[in-house]
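>>> give me a 3D structure for the following:
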Amino acid sequence: MDIGEFITVFKDGGVRAWLAWDALEAAGCVVRERFSRSPDVLGGLFTVWYRSADGTDGDWRNPGDRPLRVAECADAIDVLPADRRRRILRFTEAFRGEDAPVRLVLPAYAVGGDEAVLLDGTHRAVAASLAGVEVRVMLFVLDGPVDPQMLPDLGHHR
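Okay, the predicted model is just below:
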């Protein structure tokens, strides 16, 4: 998948992360495709959700707050805002009722090595992790500058 295809597939598909779509090509971003069946790979992905030092729900605008990984969200489900928690639990219940592996197609942004921040699909990713079901994860990872101008959350990953 090239950057143009990434934009076509994901831009109008409801990605809610504050990504600088117009800057992706100019920044030289490329797309890497990664497939995994590992719950550890899924659980290790960063989210755009945060925890503050006092253990409450955080925010990317607070420098002291830290981004949560998918597995951490699953472990801290009771701390998440009620609407987020309800959505995750609905997906979790649905995933546990499936006979086949849960298939997730997820856009992400690379932050170094194999680490990446999910741009969309976080509720589903956390639910799959929480459900403990077999997964098939197809990641489309933007590889570009780790610059908060591209995605504000990247300020927490420098």
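>>> going by C-alpha atoms from here, please, whenever you check contacts or count neighbours.
Fine.
>>> helices along the protein, start to end?
For the chain, the helices defined by DSSP state H cover 3-10, 39-44, 70-75, 82-96, 122-131.
>>> switch those over to a markdown table; also include distance to Asn62 and mean neighbour count.
As requested, the helices of the chain are exported to a markdown table (distance: least, Cα to Cα, whole Å; neighbours: other Cα atoms under 10 Å):
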| stretch | distance to Asn62 | mean neighbour count |
| --- | --- | --- |
| helix 3-10 | 27 | 14 |
| helix 39-44 | 22 | 18 |
| helix 70-75 | 18 | 23 |
| helix 82-96 | 20 | 16 |
| helix 122-131 | 20 | 25 |
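>>> can you list those helices in CSV and add distance to Arg61?
Below are the helices of the chain laid out as CSV (distance: least, Cα to Cα, whole Å):
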stretch, distance to Arg61
helix 3-10, 24
helix 39-44, 22
helix 70-75, 19
helix 82-96, 19
helix 122-131, 19
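>>> the structure of the following sequence is requested for comparison with the preceding one:
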Amino acid sequence: MPADAPIEFRRITDREELGQLFTSCRATARRVERPISHPFARPLRVHGVAARMDEYSNSNRGRFLALVDYFKSSADPVALRLPAYRLADGDALLLDGNHRATALWMSGLSVDVTLAMLCGPIDRRMLIDLKYWDGGWRRFLNRIRWGTTSDRARQATHSS
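Sure, this is the predicted structure:
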């Protein structure tokens, strides 16, 4: 990460905006809790995690629901300060606080979240979680295409 990568602060008070944040939770069309190495796993947004809550393991679901109960029972308003990575088009990837952000969204309470967003390059070599945004399948397919082109060029050279 460049030493001079700036940090921007973004305050979220709209529940729908909170629901649009990307989490470190990944899923395929059929299963949640998929590893980052799974080729079809995609990052879920906060609202997507909440929508698929019944698919999570009992222990993980229990952590989310315990936080929902905690937030609802608190006499004080809930204010979260969370680290994130700035993505393109105003999107953000939560670096920590995925359970807290999702639980706050699920609670239906008023939202007060401040993101400290690291503004660095979108490159998996900086942060592996960025692999979905730094080219993903297109990057993989381009490597195959480039390799195929090189192989054909080599074959043409050797056969002449």
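>>> TM-score for this pair?
Here the superposed chains carry a TM-score of 0.79, computed using TM-score structural alignment, normalised by the length of structure 1; 134 aligned residues with a Cα RMSD of 1.4 Å.
>>> endpoints of stretch 91-108 of structure 1, how far apart?
Stretch 91-108 of structure 1 stretches 20 Å from its first residue to its last (Cα to Cα, to the nearest Å).
>>> so which of the helices of structure 1 gets nearest Ala110 of structure 1?
Minimum separation from Ala110 of structure 1 across the helices of structure 1 (Cα to Cα) falls at helix 39-44, 12.6 Å.
>>> please tell me which residues of structure 2 that closest one aligns onto.
Counting by TM-score structural alignment, helix 39-44 of structure 1 falls onto residues 15-20 of structure 2.
>>> buried residues of whichever strand or helix holds Phe140 of structure 2, list them for me.
Using DSSP states H and E, Phe140 of structure 2 sits in helix 136-159. Neighbour-count burial for helix 136-159 of structure 2 flags no residue at all (criterion: 16 or more other Cα atoms under 10 Å).
>>> before we move on, what about stretch 140-148 of structure 1?
140-146, 148.
>>> repeat for stretch 123-137 of structure 2
Buried-residue list, stretch 123-137 of structure 2, by 16+ other Cα under 10 Å: 123, 129-132, 134.
>>> Leu89 of structure 1 -> structure 2?
Taking TM-score structural alignment, Leu89 of structure 1 has Leu65 as its aligned residue in structure 2.
>>> with Val70 of structure 1 instead?
Match for Val70 of structure 1 (TM-score structural alignment): Val46.
>>> also Leu119 of structure 1?
Aligned against structure 2 by TM-score structural alignment, Leu119 of structure 1 finds its counterpart in Leu95.
>>> residues near its match, how many?
Leu95 of structure 2: 18 surrounding residues under other Cα atoms under 10 Å.
>>> touching, it and Arg86? I think so.
No - if you go by Cα atoms under 8 Å, Leu95 of structure 2 and Arg86 don't touch, sitting 10.3 Å apart.
>>> now do the buried residues in stretch 33-45 of structure 2.
33-34, 36, 41-45.
>>> return the member of those residues nearest to Thr13 of structure 2.
Nearest to Thr13 of structure 2, judged by Cα to Cα, of those is Arg45 at 16.8 Å.
>>> the closest one and Gln20 touch, don't they?
Yes - counting by Cα under 8 Å, Arg45 of structure 2 touches Gln20, with 5.5 Å between them.
>>> name the residues contacting each of the two.
Common neighbours of Arg45 of structure 2 and Gln20 (criterion: Cα atoms under 8 Å, 6 or more residues apart in numbering): none identified.
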